[in-house]
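J.: what's the 3D shape of this:
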Amino acid sequence: MKLNKLLVSLLLGSMALGFAACSTEAPYMIDSSLTSQYMSAGDIQAKDDDALSKRLTDFLSTEFKGSDVKAIVRFDNVLLVGQVLNNSDKLKMVDICKKWPGTKEVYDYLTVVEPTTNKPNPSASLNMSSSLASKAMDLIKLHYDISPENIKLVVVDGVVYIIGTNVGNLNALHDAIENMYSIKGIHKVINLEKIGNMDYNVSAFK
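T.: Here you go, the predicted structure:
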């Protein structure tokens, strides 16, 4: 009888060890969708804007040889900057952007290269300044009540272009714009910010 009990105990012990080994070696599967990087609606919009900007810029550059333009996109609104060789190309570019799937407003700030006596056949050039744009954006970021992620800002030929919506405190944005004129190399600011439901004026609360 004691021998039988001993055999049963040994058998149960070996089974327990076997179960333990199985449980520790079994793979623990996690759905990959749960571990992928989370993207907010704002992140997705910004990614879509960048993709649309590249598609438009590449298409216009390919279709209109000799031009030097860039399409800046924020919240599906398009800002066209740069130079073209003639007014016909300029009008066609604007029309293409207006009819492009997914675009909303199109802001035309393209310039036509005018021939001169010294340059009867001038070439187009896009003179963007990333350093001036960075300095201008830094002034915006000084204000805690402005959402800089909702803004695209570029500087072309000393002109600051601001495009976006729902930036927050419009009074603070105005102050930042006024201070941009103190930056050497900037002589004009064009604010194309589209008023959204998250924008407000401080005076409205007084």
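
J.: Could you use CA atoms for every contact and neighbour count after this?
T.: Noted.

J.: Counting neighbours, what do you get for residue 77?
T.: The local packing of residue 77 (other C-alpha atoms under 10 Å) involves 23 other residues.

J.: hang on, isn't it packed against residue 97?
T.: No - here residue 77 does not reach residue 97: they are 9.8 Å apart, not a contact under C-alpha atoms under 8 Å.

J.: Burial check on residue 24, number of neighbours?
T.: 9.

J.: correction: residue 45
T.: Using other C-alpha under 10 Å, residue 45 has 16 other residues around it.

J.: so where does it fall, helix or strand?
T.: Assigned by DSSP states H and E, residue 45 falls within helix 41-63.

J.: Which elements pack onto the very next helix or strand once past that helix?
T.: The first helix or strand that comes after helix 41-63 along the chain, using DSSP H and E, is strand 68-74. Judged by 3 or more C-alpha pairs under 8 Å, 6 or more residues apart in numbering; DSSP states H and E, strand 68-74 is in contact with helix 41-63, strand 77-84, strand 151-156, strand 159-164.

J.: now the third one against strand 77-84, angle please.
T.: Relative orientation of strand 151-156 with respect to strand 77-84: 10 degrees, computed using axes from the mean of the first three to the mean of the last three C-alpha atoms, to 10 degrees.

J.: Report the inter-axis angle for strand 151-156 versus strand 68-74.
T.: Using the same axes, to 10 degrees: strand 151-156 against strand 68-74 is 160 degrees.

J.: between strand 151-156 and strand 159-164, how big is the angle?
T.: Using the same axes, to 10 degrees, strand 151-156 lies at 160 degrees relative to strand 159-164.

J.: I have a second one here; can you model it like the first so I can compare?
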Amino acid sequence: MPNHTFDRITDLAKRYSLYSLFKQYYQGEWELARKVAATIQQYVPVNDNLSFQQDHQLDEAALFDYNRLFVGPGKLLASPYESAYRNAQGLVMQEETIAVRQFYLQAGIEVSNKNAIPDDHLGLEFEFICYLLSREGERLQADDSSTANHYAALYQEFCQQHILSWVYQHCDDILTHGRTWLCRDTAIALVRFLQREEANFLSKEEFV
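T.: Next comes the predicted model:
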């Protein structure tokens, strides 16, 4: 295996790990915030004064903050749905949601409980990215660079069309309304990670 292919597979594994942690965080495993921080600071230089410390408490206040931002009840202060940011009325389950669903289908997959959770929930979008990265890595290991590049191009297209179009604003809302280190620091970590992705993987016109 050429060195550049090995390096690409190694980096894919690291990126997959981060996306997987963010996916789980947004799908309700909010206790993973510390692990997100520990991993992100190994992979992405973070200049912000992130306050993830062992003595921070994952307590009821943190859970309350997480729920008021992402879950409810009541108006979500940092909705995890793409359509809430991209739809003019701020509504969910709109044409933006269908566009995400169509993108999933283009890659050959669909949400198993699509009638319960809108396809454009950030946790599902990150899960889809994990799928694309895993398929890219599998094809590289099989010495199938053409198909691997196809999945890399799908990742780039999906992020440009769907992730970057709203997630930074979503993180700004978290920093505006979040009250605890749990949500605020995780938002900062997500921003720094996506900025690294933009610089290194989302502006390439071709793949090697």
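
J.: Any idea what the TM-score comes out to?
T.: Once superposed, the chains reach a TM-score of 0.27 (TM-score structural alignment, normalised by the length of the first structure), with 90 aligned residues with a C-alpha RMSD of 5.1 Å.

J.: one step back: hey, which of the helices and strands packed on strand 68-74 of the first structure is tucked in deepest?
T.: strand 77-84 (a mean of 24; mean count of other C-alpha atoms under 10 Å).

J.: which strands and helices sit next to the following helix or strand past it?
T.: Using DSSP H and E, the helix or strand that follows strand 77-84 of the first structure in sequence is helix 87-99. Using 3+ C-alpha pairs under 8 Å, 6+ apart, the elements in contact with helix 87-99 of the first structure are strand 77-84, strand 106-112.

J.: Output the contacting helices and strands for the shortest one.
T.: Which is strand 106-112 of the first structure. strand 77-84, helix 87-99.

J.: Which of these sits closest to residue 55 of the first structure?
T.: Nearest to residue 55 of the first structure, of all these, is helix 87-99, at 10.6 Å by C-alpha to C-alpha.

J.: ok so, going back, any chance of the helices and strands packed on strand 106-112 of the first structure in CSV, plus distance to residue 68 of the first structure?
T.: Compiled in CSV, these are given as follows (distance: least, C-alpha to C-alpha, whole Å):
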stretch, distance to residue 68 of the first structure
strand 77-84, 5
helix 87-99, 11
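
J.: Select, out of the ones you listed, the one closest to residue 62 of the first structure.
T.: helix 87-99 (11.6 Å).

J.: The closest one to helix 41-63, inter-axis angle?
T.: Using the same axes, to 10 degrees: helix 87-99 of the first structure against helix 41-63 is 150 degrees.

J.: in helix 87-99 of the first structure, what's buried?
T.: The neighbour-count check on helix 87-99 of the first structure (16 or more other C-alpha atoms under 10 Å) flags 89, 90, 93, 94, 97, 98 as buried.

J.: Can you lay out these as TSV showing distance to residue 20 of the first structure?
T.: As requested, the buried residues of helix 87-99 of the first structure are exported to TSV (distance: C-alpha to C-alpha, whole Å):
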residue	distance to residue 20 of the first structure
89	75
90	74
93	70
94	70
97	65
98	66
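
J.: With respect to residue 51 of the first structure, which of the residues you listed is nearest?
T.: Nearest to residue 51 of the first structure among the buried residues of helix 87-99 of the first structure is residue 97, at 14.1 Å by C-alpha to C-alpha.

J.: The closest one is in contact with residue 106, isn't it?
T.: Yes - Residue 97 of the first structure is within contact range of residue 106, at 6.9 Å (criterion: C-alpha under 8 Å).

J.: Overlap of the contact sets of these two?
T.: residue 78 (C-alpha atoms under 8 Å, 6 or more residues apart in numbering).

J.: Tell me how many other residues crowd the nearest residue to residue 167 of the second structure once chain neighbours are set aside.
T.: Closest residue to residue 167 of the second structure apart from its sequence neighbours, by C-alpha to C-alpha, 6 or more residues apart in numbering: residue 82 at 7.9 Å. Counted with other C-alpha under 10 Å, the neighbours of residue 82 of the second structure add up to 28.

J.: Residue 193 of the second structure now?
T.: Residue 193 of the second structure, neighbours per other C-alpha under 10 Å, totals 20.

J.: just residue 105 of the second structure next, same as before
T.: Neighbours around residue 105 of the second structure, by other C-alpha under 10 Å: 12.

J.: so which of the helices and strands packed on strand 106-112 of the first structure gets nearest residue 2 of the first structure?
T.: Closest to residue 2 of the first structure of those, according to C-alpha to C-alpha: strand 77-84, at 87.4 Å.

J.: who does the strand or helix carrying residue 8 of the second structure touch, helix- and strand-wise?
T.: Element membership for residue 8 of the second structure (DSSP H and E) is helix 3-26. Helix 3-26 of the second structure sits against helix 33-43, helix 122-141, with contacts defined as 3+ C-alpha pairs under 8 Å, 6+ apart.

J.: how big is the angle separating that helix from helix 33-43?
T.: On the basis of the same axes, to 10 degrees, helix 3-26 of the second structure is oriented at 160 degrees to helix 33-43.
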